[in-house]
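Trainee: next input, structure requested:
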Amino acid sequence: MPSGGKVHRRGPVIMRGRELPSAMADQKLLQSRTEDAWRVMRIQAEFVEGFSALRSITNAVSVFGSARTPKDSKYYRLAEQVGRLMAQNGFATITGGGPGIMEAANKGAFEANGVSVGLGIELPFEQGMNPWINLGINFKYFFVRKVMFVRYARGFIVLPGGLGTMDELFEALTLVQTGKIDWFPIALVGSEYWEPMVDWLRKTVAAEGMINESDIDYFKVVDTAEEAVEHMWNGIEALQNSKDNLERHADGT
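Mentor: Below you'll find the predicted structure:
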């Protein structure tokens, strides 16, 4: 009996070998103009499914980091601590649902009896949801998944990662910078990893006038899980106080 090899899941359907799809939904959307009208309906359905599944998540933080992080890494252990502390402080943990940092954060939250959420994505190979999730959704479209990460989170905690992690980080910063979303706390965990990027932003990007120096204040670099979660609490509390003051001002009180 054959074993191993690539596996692709589409809902309840499992595909292997010659039945593997030639392209993913994102690829078809960007490379083909056929069936565009019908594709809009599929995209709409995916938004509806995501909104419906996550509607009860009201106090969550999205955690990002590399899927390639091994279990014996200090960053894996740090992500576990992040998930555990967030659960102990009443936050749900939202990750991309995969291995590495995502698995570690979900594991920490799950073992602390917290809400552990995984937002997976269709890939050309089987990644699958890690086993530490008590609410999981698989998406076909990256942009739908990205909306869920932002819409249901009150802050971002970002551990060392690659292109996908950078994509989520800089998209969040862009949304805040352009006023598309209210400011929310963003913590980059691991100064050894992140400081070279921060130096580049400050000494090259800001120095060349491509961003304002103040844009770098949208995030905070920390080294411990305690600092990361504290930054979430402080930022969320400050934002809530600001909203309360605006409402009192509007009411004339």
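Trainee: C-alpha only now, for contacts and for neighbours.
Mentor: Will do.
Trainee: surely Ala187 is in a helix?
Mentor: No. Counting by DSSP: H, G, I helix; E, B strand; the rest coil, Ala187 is located in no helix; its state is strand.
Trainee: tell me where the stretch 101-250 of the chain has strands.
Mentor: 116-121, 135-139, 156-158, 186-189, 220-222 (DSSP state E, counting those that start in this stretch).
Trainee: remind me what the longest helix along the chain packs against, helices and strands.
Mentor: Criterion DSSP state H: the longest helix present in the chain is helix 225-251. With contacts defined as 3 or more CA pairs under 8 Å, 6 or more residues apart in numbering; DSSP states H and E, the packing partners of helix 225-251 are helix 74-88, strand 186-189.
Trainee: which stretches in the stretch 1-150 of the chain count as helices?
Mentor: 25-31, 36-54, 74-88, 101-111, 142-151 (DSSP state H, counting those that start in this stretch).
Trainee: one more, for comparison:
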Amino acid sequence: MKDFLHNPYLDKVTAVSEASHKDDTWRIFRIMAEFVDAFEIMSTQGPLISVFGSARTNSDSPICAEAEKVGKLLVQNGYGVLTGGGGGIMHAANKGAYEAGGVSVGLNIELPKEQKPNQFQTESLFFRYFFVRKVCFLKYSLGIMIFPGGFGTLDELSEALTMIQTDKANDIPVIIVGR
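Mentor: Have a look, this model is predicted:
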């Protein structure tokens, strides 16, 4: 037991834990600032419908054509489009909304070696924390459309359904597009 308590690995873990504790205090302020900045901008965007889907879908695919059409139709019916701001499905939905002259918002996530914001956004927000970004999707969406995607899309769908089911978010329509 004594050897276990004096394990050099555990000493390193303790040192890292103590250092990260000091960083945690400032992390709270970064998170709060991210919420405040996002809420100030998002509250001015009008009625929005979130469109979730793969960032990696080819732009010439039929499902991207459908997402672009949806973006245009949403604007023609008085809604703006809210996406993750990346490529693929998000790019297509933002493009449809943007080219129809409507609000086209991208909630971009800061990741190493990942997406660059698409050029079809009337407003681009940048998030460090996924959970802050997901709160904004749910807080400011009057509905959600789910196109085919990967783990990110599945995460967004699961979060939305859980928050709606547990009354932590408004009871909004969730539409799954595709087969």
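Trainee: so which of the strands of the stretch 101-250 of structure 1 gets nearest Asp72 of structure 1?
Mentor: strand 186-189 (17.3 Å; CA to CA).
Trainee: now the closest one on structure 2. Mean distance?
Mentor: On superposition with structure 2, the mean distance recorded for strand 186-189 of structure 1 (mean CA distance after the TM-score superposition for structure 1) is 0.5 Å.
Trainee: tell me what that strand is packed against?
Mentor: Counting contacts by 3+ CA pairs under 8 Å, 6+ apart, strand 186-189 of structure 1 is packed against strand 156-158, strand 220-222, helix 225-251.
Trainee: one step back: can I get the helices and strands packed on helix 225-251 of structure 1 in a markdown table including distance to Leu239 of structure 1 and mean neighbour count?
Mentor: Formatted as a markdown table, those follow (distance: least, CA to CA, whole Å; neighbours: other CA atoms under 10 Å):
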| stretch | distance to Leu239 of structure 1 | mean neighbour count |
| --- | --- | --- |
| helix 74-88 | 18 | 23 |
| strand 186-189 | 13 | 24 |
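Trainee: near Trp132 of structure 1, how many other residues are there?
Mentor: Trp132 of structure 1 has 22 neighbours, counted by other CA atoms under 10 Å.
Trainee: please apply the same query to Lys168 of structure 2.
Mentor: For Lys168 of structure 2, the count of nearby residues is 12 (other CA under 10 Å).
Trainee: aligned partner of it in structure 1?
Mentor: Aligned counterpart of Lys168 of structure 2 in structure 1: Lys180 (TM-score structural alignment).
Trainee: what lines up with Val70 of structure 2 in structure 1?
Mentor: In structure 1, the residue matched to Val70 of structure 2 (TM-score structural alignment) is Val82.
Trainee: give me the nearest residue to that match, chain neighbours excluded.
Mentor: Nearest non-adjacent residue to Val82 of structure 1, counting by CA to CA, 6 or more residues apart in numbering: Ala225, 4.9 Å away.
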